[in-house]
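S.K.: A predicted structure for the sequence below; I have some questions about it.
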Amino acid sequence: MSTSSLVLVVDDEPSICWALEKMLVGEGHRVITASSAEEGLRLAAEHQPAMVILDVRLPKEDGISALPKFLAATPHCSVVIITAFGDLETAVAAVKNGATDYLTKPFKLEDALRTCRSALRKSLTQNAVSLTASSTHVSPPTGPMVIDQSVLIGVSPAMQQVFRQIALVADSDLSVLVTGETGTGKELVAAAIHRHSRRSEQTYIPIAPVTLNPELIESELFGHVKGAFTGANEDRAGLFERAEGGTILLDEIGELPLGTQVKLLRVLEQGQYCRVGEVVPRTADVRIIAATNCDLHDSVGSGEFREDLFHRLTGVQIHLPPLRDRTEDIEPLCRHFLAAMNYGFDGDPLDKSLLAELRVRPWHGNIRELKNAVGHAAVVARGRSLLVEDFPSPKPGRDHGGASPPTHLDRATRSWTQQTIDNCDGDLTDLHAKFLAAAEPSLLAVVLQVTGGNRAKAAEILGIHRGTLRDRLRVYGMDETNA
């Protein structure tokens, strides 16, 4: 960004203010800081900054409730919210109240810089699309976002990114493609988008076309007129007509027949469809969210999915990571499932060693498998703390992305690492050295046993110098081994 701008940072943590100031000054901008919303509002009205970086948790008034005041005081600025909470409700409240974007603490400076550059570009162009003082104030929702007795839970950076995407796209009418493996919660994401959109009071219909009769799928989606085919004894509205003004989730979109894909493309391009047997088109005011667990790029390449429809569906694409890539979320998910079961455990049902084991399981069925496993363990435990043996054995699953299932060594390494981190009481240093001290003696002992104590041969097998081997043996008190 070559244009110098004035940026106001409102945060009561001096280290955050200092880091953001250094970063922005390095970009050629001027920075002023405030430690409260009240002080920040006074500076904003006086100096009219191009961008405000506003923390949620502040000493008196919080950032979410103060956000509309900043937009009223500085009508042409962009506001970036920073929060340590990182839940979906905070993200949606921030965007609905007019924030341009938001960051979750702790954040990387490169991510903050990228977000600030984008926000400043918006504030410096006349065609910026943002909510200002005329925006209707929307109070932040309270409590967890419950949909069909399920809840989107995630403290991991990957899920924070998902929450951010949901918040930014919810109030638009862009079509959305949600991707991810089976059991990752794609329908929950679609329902969350609808819940936080301006269509939230209208109908939301989730449907998997693969579950419909292949001969009648177009009739199910678009309806039919009397006499259109054998058995069509009366006019019938389809799902698109019943969802008028609302949202339709088309799950497993990759299974949609090619003929029906053409008609869906017409809905997306022209906002029109025809009932089966009808000539005059009808207007479709429906937002479409699609979901798939397969790679649609491959389906396009094989001719099984239309490329033009693929591009129309991906106004925004949200990818849900598999559970094995967001292991930080296993504990809060387990606690949520257990709380919903309301079994009344004696003490904490989850100890550190159990959580370490759960984090290294492959979870091929993702959150769905975890939920079922926790339910199984809770029944077996009967109110006591859960044990590893209370859980069903890990289920075999298909190969995801060419990765091999975790080996015994991999599982043992992950378990040791997680337990060491959990038990460090915040004072963890030299983890690599500690791991070597735990694992290397066994390695050396086995190799020396294989070579009959011949250190020269052992060093050759290990790929290290004999002197290095001698030093390692001395460190571990194994130097009595015969040469």
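M.R.: Received it, and whenever you're ready, just let me know what you need.

S.K.: okay, CA-based contacts and neighbour counts for the rest of this
M.R.: OK.

S.K.: Residue 252 against residue 296, yeah?
M.R.: No. Applying CA atoms under 8 Å, one finds residue 252 not in contact with residue 296, separated by 10.4 Å.

S.K.: so who does the one residue sitting closest to the centre of the chain touch?
M.R.: What sits nearest the mean C-alpha location of the chain, by CA atoms, centre = their mean, is residue 159, with 2.3 Å. When the contact criterion is CA atoms under 8 Å, 6 or more residues apart in numbering, the partners of residue 159 are 320, 321, 326.

S.K.: And for the first one, the neighbour number?
M.R.: The burial count assigned to residue 320 is 21, neighbours taken as other CA atoms under 10 Å.

S.K.: Let me know the secondary structure of the residue nearest to residue 167 when sequence neighbours are not counted.
M.R.: Nearest non-adjacent residue to residue 167, counting by CA to CA, 6 or more residues apart in numbering: residue 92, 4.5 Å away. Following DSSP: H, G, I helix; E, B strand; the rest coil, residue 92 is assigned to helix.

S.K.: Quick check: the gap between residue 92 and residue 316.
M.R.: As judged by CA to CA, to the nearest Å, residue 92 and residue 316 stand 17 Å apart.

S.K.: and the comparison structure, right after this:
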Amino acid sequence: MTTRQTVLVVDDEPTICWALEKMLRGEGHQVVTASSAEEGLQLARDHQPDMVILDVRLPKTDGITALPQFLSATDNAPVVIITAFGDLETAVAAVKSGASDYLTKPFKLEDALRTCRTALQKSAQRSAPSATQPMSLDRSVLVGTSPAMQQVFRQIALVADSELSVLITGETGTGKELVAAAIARHSNRSRQAYIPIAPVALNAELIESELFGHVKGAFTGASEDRAGLFERAEGGTVLLDEIGDLSLGTQAKLLRVLEQGQYSRVGDVKPRTANVRILAATNSDLHDAVALGTFREDLFHRLTGVQIHLPPLRERRDDIAPLSQHFLAAMNYADPEIDADLLAELQRRPWHGNVRELKNSVSHAAVVARGRRLSITDFPAPKPGRDGEALSSDRSLEKIVETWTTTVLGEHPDTETLHADLLAAIEPALLRVVLTHTGGNRAKAAETLGIHRGTLRDRLRAYRIDEV
């Protein structure tokens, strides 16, 4: 049975207040509403709510400014910020100011309900930390208005101040490095070094020297002691890009850094301490790499304290317009508007190179147009996929399955559980991605998968997958 709690809703839109009040009363809670921060603060002092739902855009005092006052008035009751302007700056400012969570209008009531349930559970168990003051933030270079990017902004805001490792996944060109930089910029380590590195770009023999440093004489050409990445980033943050390409030997040494906070320079046995936060990025599926034995499972779990996935541009076409205008504005282009016909054509393109390809195409068009409003003839032709054809996820998946099957049969030629083993290797990833896509809505996930909800429940239980 749900414990009756009190919720304060502060929003100047009557329909929002009405919908949230009806939803929460349906859960058995008491609800009081206000249309301004000033009215809300008085109700907060009078009713001492267990949770506050606070809009950012209010008639006089905005929600972010008023947030510390609500925390003070309610003895740090959880506050969920809602806003129609869901950019990264607002998300981070809200969390930095003490908000427990963040919703972007328009939101689905089931998403709001799930968020409220979590906040009310925290309220019932809370021993809340004191609120911090709002942080002055530079506007992020991450751009996007699509629901998918709003979810990425929310994840960045919630994880930035933690010490958790973060695995950032997504196709080449989606902006994984920008996500890592945003996490570092908004973290408690922001005043310390942030060093991104792509080990795959280095000679295999030099990777460990670059990461851990070396002592004089460790190898040919090592004429003096040299500090590695973890020493140079002491107290700060490092990004290991394309981490799936590390050798198993280097993976083992990286695991030691994550588990024990220690490493040794190449050619030395003396242990050194590493006080760094590790972010990792990859455009490959590490679940597949673990199944194939090319990536350590224990390292995978240590890296994925939190996982942030950047969807390809073809899955968030609503971001093409704001991205294009952002690139033009960065160039100080004379006429940065994108008309409807041009936008429609850009949204039809496949964008195999994702945001990076779009940026290059917009830059090309700006040079050709020479200040006039852009037209489609100013843009280069769409780039083909691999081998001159459109990229095929079916072909890529087929290749992965072929490689996996060949490897397993080579190691276990007499196996009698091949089909079950394949399902166990790929089904958990499928379920996780679909649940993330549906925001944790199991009914919608079951519909997307084409299976009964009970079957989905059984599969999640079998794989011990928590609800997203």
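M.R.: Received it, and whenever you're ready, just let me know what you need. Everything numeric in this text was worked out from a predicted model, so none of it was measured.

S.K.: how about residue 318 of structure 1, what's its partner in structure 2?
M.R.: When structure 2 is aligned by TM-score structural alignment, the residue opposite residue 318 of structure 1 is residue 308.

S.K.: Then that match would be within a strand, right?
M.R.: Yes. Counting by three-state DSSP, residue 308 of structure 2 is found in a strand.

S.K.: Skip the chain neighbours and tell me the closest residue to it.
M.R.: With CA to CA, 6+ apart as the criterion, residue 308 of structure 2 has its nearest non-adjacent residue at 4.9 Å, and that residue is residue 168.

S.K.: before we move on, back to that, any idea how far the residue mapped onto the residue nearest to the centre of structure 1 from structure 2 lies from residue 279 of structure 2?
M.R.: Matched to structure 2 by TM-score structural alignment, residue 159 of structure 1 sits across from residue 149. Separation of residue 149 of structure 2 from residue 279 of structure 2 (CA to CA): 19 Å.

S.K.: before we move on, what about residue 131 of structure 2?
M.R.: Here residue 131 of structure 2 is placed at a distance of 26 Å from residue 279 of structure 2 (CA to CA).

S.K.: Tell me which of these two has more neighbours.
M.R.: Neighbour count, other CA under 10 Å: between residue 131 of structure 2 and residue 279, residue 279 has more, with 28 against 17.

S.K.: does the more buried one really touch residue 167, like I thought?
M.R.: Yes. The criterion here is CA under 8 Å, and residue 279 of structure 2 meets it with residue 167 at 6.1 Å.

S.K.: joint contacts of these two?
M.R.: Each of residue 303 lies in contact with both residue 279 of structure 2 and residue 167 under the rule CA under 8 Å, 6+ apart.

S.K.: give me the number of residues near residue 386 of structure 1?
M.R.: Close neighbours of residue 386 of structure 1, defined as other CA under 10 Å, add up to 22.

S.K.: Tell me which residue of structure 2 lines up with it.
M.R.: Per TM-score structural alignment, residue 386 of structure 1 is aligned with residue 374.

S.K.: Alignment lookup: residue 234 of structure 2 to structure 1.
M.R.: Here residue 234 of structure 2 is matched to residue 244 in structure 1, going by TM-score structural alignment.

S.K.: how about its match, what does it touch?
M.R.: If you count contacts by CA under 8 Å, 6+ apart, residue 244 of structure 1 has them with 202, 203, 284, 285, 286.

S.K.: Now do the contacts for the residue lying closest to the first one once chain neighbours are set aside.
M.R.: Same thing as residue 202 of structure 1. Spatial nearest neighbour of residue 202 of structure 1, excluding adjacent residues (CA to CA, 6+ apart): residue 246 at 4.7 Å. Counting by CA under 8 Å, 6+ apart, residue 246 of structure 1 touches 194, 199, 200, 201, 202, 203, 204, 285, 286, 287.

S.K.: Mind doing that once more with 6 Å?
M.R.: The contact partners of residue 246 of structure 1, by CA atoms under 6 Å, 6 or more residues apart in numbering, come to 199, 202, 203, 204, 286.

S.K.: Any figure for the gap between it and residue 194 of structure 1?
M.R.: For residue 246 of structure 1, the distance to residue 194 of structure 1 - CA to CA - is 8 Å.

S.K.: can you tell me which helix or strand residue 279 of structure 2 belongs to?
M.R.: Using DSSP states H and E, residue 279 of structure 2 sits within strand 277-282.

S.K.: Over in structure 1, find the residue span the helix or strand that comes right after that strand aligns onto.
M.R.: In the C-terminal direction, the helix or strand that comes right after strand 277-282 of structure 2 (DSSP H and E) is helix 286-292. Using TM-score structural alignment, helix 286-292 of structure 2 lines up with residues 296-302 of structure 1.

S.K.: Could you list the buried residues of the matching stretch?
M.R.: Buried positions in stretch 296-302 of structure 1, judged by neighbour count with 16 or more other CA atoms under 10 Å: 296, 299, 300.

S.K.: of all those residues, which comes closest to residue 367 of structure 1?
M.R.: Using CA to CA, residue 296 comes nearest to residue 367 of structure 1 of the buried residues of stretch 296-302 of structure 1, at 22.7 Å.
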